[in-house]
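Asker: Sequence and computational prediction follow.
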Amino acid sequence: MKRYIGTLAVAAMLSCTIPACTPESSTKELGPLPTASFTATPLTTNPNRVVVSSTTKGGFIWNWTISDGTTAKGEFDTLHFSKAGEYTVQLTVFTNGGYATTAQKITIANDAPTKDLLNTTDWTILNTGGTQTTITNTNGTINFSNTGNTNGAIYQMVMVKAHTPYTVAANIKGAGATNSWLEVYCDTIAPVQGKDYGGTKYIAMNTWSGCGSIPFDGNIAEIGCDGGGKGKNGYMEFSKADTVWVVIKGGSSGGTLGTGGMTLSNIQFLEEQ
């Protein structure tokens, strides 16, 4: 059975006073239902990066969904997998005959080799104005604590390359806070002493957004519930080589950071090699 798209325009009245007023109609046959398919090819220079390319004819919209929570769009893309494991990549493609979905499993044999750009002793305390959060650094383990309304940060500068995968990670632990935040920024805006940091927030614990109010212990890139990097597992890239400041800011407004505060350990900014 053929399927048609039909349009019909008729006069609103039985008689038409406009000269040469006639109905118009047209039909257009739909295309065949598509069969979704794609190829997935690891780069020879980096097997943790996989080029996926739709092989479905006539596609005009392509949606990719990966089991690690990331997504992509376009007829082809390069997917990045920093950790070894098995991943499911799903493609949904739209044509003039409808849409279809297919999936493949991709196995990544090894974690991507990385280099940590941070130095555990190079953190600088940033006074953000107002009452300062108490911040201590014990051999790279950073503690943010307070007993009332405060704000404060630490920062460190790194140099990044264009179109290179980076991953930010840090184990964060706390007993549970109220009306508080602990935020990670990876931005080209330089911190200024005496001023609050206004860069783009990447990932954060934020009690108003639903994380940090009960005891927690995990990778902030995974358990953080606020920021543009939410759901990206710490992954980011930069469009050009640049100077980037890794800024970690914590404080409270109408609450506290909890008993013992929030403690960060194993803070990393990893550059894939």
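Answerer: Thanks, I have the structure now. Numbers count the residues shown, from 1 in each chain.

Asker: going forward, measure contacts between C-alpha atoms and count neighbours the same way
Answerer: Fine.

Asker: where exactly do the helices run in this structure?
Answerer: According to DSSP state H, the chain carries its helices in the segments 220-223.

Asker: By residue count, what's the longest strand in it?
Answerer: strand 242-256 (DSSP state E).

Asker: Contacts for it next, please.
Answerer: 133, 144-162, 177-191, 257 (Cα atoms under 8 Å, 6 or more residues apart in numbering).

Asker: for stretch 35-44, same thing?
Answerer: By Cα under 8 Å, 6+ apart, stretch 35-44 touches 48-56, 91-93, 100-102, 106.

Asker: Taking these together, which two end up most distant?
Answerer: N48 and A100 (27.3 Å; Cα to Cα).

Asker: Settle it for me: which of the two has more neighbours?
Answerer: A count of neighbours by other Cα atoms under 10 Å puts N48 above the other of N48 and A100, at 22 against 16.

Asker: and the more buried one, how far is that from V247?
Answerer: From N48 across to V247, the span is 28 Å (Cα to Cα, to the nearest Å).

Asker: Separate out the buried members of the contacts of strand 242-256.
Answerer: By neighbour count, with 16 or more other Cα atoms under 10 Å, those hold 133, 144-157, 160, 177-191, 257 as buried.

Asker: which ones among the residues you listed are found in strands?
Answerer: Using DSSP E, the buried ones among the contacts of strand 242-256 in strands are 144-145, 150-157, 160, 178-187.

Asker: related to what we said a few turns ago, relative to strand 178-187, how tilted is the longest strand of the chain?
Answerer: 180 degrees (axes from the mean of the first three to the mean of the last three Cα atoms, to 10 degrees).

Asker: Next, the angle strand 150-160 makes with strand 242-256.
Answerer: Going by the same axes, to 10 degrees, strand 242-256 makes 160 degrees with strand 150-160.

Asker: Against that first model, consider the following:
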Amino acid sequence: MNFHYSNNIRTIALATLVAGAMASCTPESSDKDLAPLPVASFTAEPLAGNANKIVVSSTTPGGFIFEYKDDNGNTSTRETDTLSYFEAGEYTIQFTVFTSGGYAKAVQKVTIAQTAKTQDILKGGDLGAGSEQHWTVLNTSGTQTDIRIENGAMHFNNTGNANSNGAIYQKVAVKQGKSYVFSGKVSGKGANNSWFEVYIDKAVPTQGSDYGGNKFVSLNTWAGCGKVPFSGDLAFIGCDGAGTGKKGVMSFSQSGDIYIVIKAGSSSGSLGDGGIVLDDIKFLEEI
């Protein structure tokens, strides 16, 4: 059986829908006034037993959205949270809170008396003789970036107008509630159309497949870094990834194995004359 609808029926139906929508959007009358503007306030106290962690907690009545930011790269949107500081120094914590009356900001300074005690849980990070046994080269399919550990460093190379990719990785066990810091000295003479990335993720690398997941920090010529000669700690000079600006600091919501995957390549480009060199890689765990 076929059904046919006239234009008149369609017009009536549309008018009915519009009228209903307008009726549903009519504001209700109310004598209620907006709440007064809030005065932002929060506490910032050292964690018991660990002076390198600061517990921040809102004391603003009626708050329902919270944001903490500091000049150490820490951020949080919880009402109460713990911020970690590895290096001694003075830090500024900025707090923003929203209530039914609007939003307000507050600022506090905290002083960290001493640098946190840590241990390096990465194996072969000094890249000296025998360190290659702790690292596995990952074939990501396609033309492979040349990756070698020699002369006390990790070398990533390709030639000409290359389309290459490749990675090297190591498995590490982490603990919930601990803070960790990644660092590595990276240098190069300037690349083009290229990437140099550090992934820190629980996904297991698979030979013959590219690696994705949580890109922590990277040099990326499209993002604006790595195009001119560079030398420094990748955690500080990298311009792309979730850990950008966080000075290499991270934590994990669960204990277990994670993989530190270092990936480099080019798309019709080059890693530069002599390639990219990485040395003195560390993955520090808070003691």
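Answerer: Done, it's in. In this text the structure is predicted, and so the values were computed from the model without any measurement.

Asker: Quantify their similarity with the TM-score.
Answerer: Laid over one another, the chains give 0.86 as their TM-score (TM-score structural alignment, normalised by the length of the first structure), with 251 aligned residues with a Cα RMSD of 1.8 Å.

Asker: coming back round to it: okay, and the longest strand of the first structure goes to which residues in the second structure?
Answerer: Aligned using TM-score structural alignment, strand 242-256 of the first structure spans residues 256-270 in the second structure.

Asker: for stretch 174-183 of the first structure, same thing?
Answerer: The aligned range for stretch 174-183 of the first structure is 188-197, by TM-score structural alignment.

Asker: so how far is the matching stretch off the chain centroid?
Answerer: 20 Å (Cα atoms, centre = their mean, to the nearest Å).

Asker: what separates the aligned partner of V158 of the first structure in the second structure from N139 of the second structure, distance-wise?
Answerer: Aligned by TM-score structural alignment, V158 of the first structure pairs with V172 of the second structure. Applying Cα to Cα, the value for V172 of the second structure to N139 of the second structure is 20 Å.

Asker: Any figure for the gap between G199 of the first structure and E75 of the first structure?
Answerer: Using Cα to Cα, we find G199 of the first structure at a distance of 33 Å from E75 of the first structure.

Asker: okay, the two: which has more neighbours?
Answerer: Neighbour comparison, G199 of the first structure and E75: the larger count goes to E75, with 19 against 16 (by other Cα under 10 Å).

Asker: which residue in the second structure lines up with that one?
Answerer: Aligned against the second structure - with TM-score structural alignment as the criterion - E75 of the first structure pairs with E79.

Asker: same thing with Y87 of the first structure?
Answerer: For Y87 of the first structure, the residue aligned by TM-score structural alignment is Y91.

Asker: ok, now which ones touch the closest residue to Y197 of the first structure other than its chain neighbours?
Answerer: Counting by Cα to Cα, 6 or more residues apart in numbering, Y197 of the first structure lies nearest to P191, which is 6.1 Å off, once chain neighbours are set aside. By Cα under 8 Å, 6+ apart, the residues touching P191 of the first structure are 126, 155, 197, 245.

Asker: rewinding a little: quick check, nearest of the contacts of stretch 35-44 of the first structure to S82 of the first structure?
Answerer: N48 (6.3 Å).

Asker: If you count neighbours, what's buried in the host helix or strand of N8 of the second structure?
Answerer: Per DSSP states H and E: N8 of the second structure is located in helix 7-24. Within helix 7-24 of the second structure, no residue is scored as buried using 16+ other Cα under 10 Å.

Asker: for stretch 99-110 of the first structure, same thing?
Answerer: 99-101, 103, 106, 108.

Asker: Which ones among those map onto strands?
Answerer: Those of those lying in strands (DSSP E): 99-101, 103, 106, 108.

Asker: Dump the residues you listed to TSV, plus distance to S213 of the first structure.
Answerer: Below are those laid out as TSV (distance: Cα to Cα, whole Å):
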residue	distance to S213 of the first structure
Y99	43
A100	43
T101	40
A103	38
I106	37
I108	36
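
Asker: quick revisit: for the match of V158 of the first structure, which residues are in contact?
Answerer: 121-122, 257-260.

Asker: Repeat that for D81 of the second structure.
Answerer: Contacts of D81 of the second structure (Cα under 8 Å, 6+ apart): 55-57.

Asker: and the gap between it and V56 of the second structure?
Answerer: 6 Å.

Asker: what do you get for K246 of the second structure?
Answerer: 18 Å.

Asker: So for those two, which residue has more residues nearby?
Answerer: V56 (22 against 18).

Asker: Find the nearest non-adjacent residue to the equivalent of K232 of the first structure over in the second structure, please.
Answerer: Aligned counterpart of K232 of the first structure in the second structure: K246 (TM-score structural alignment). Excluding the flanking residues, the one nearest K246 of the second structure by Cα to Cα, 6+ apart is G73, at 4.2 Å.
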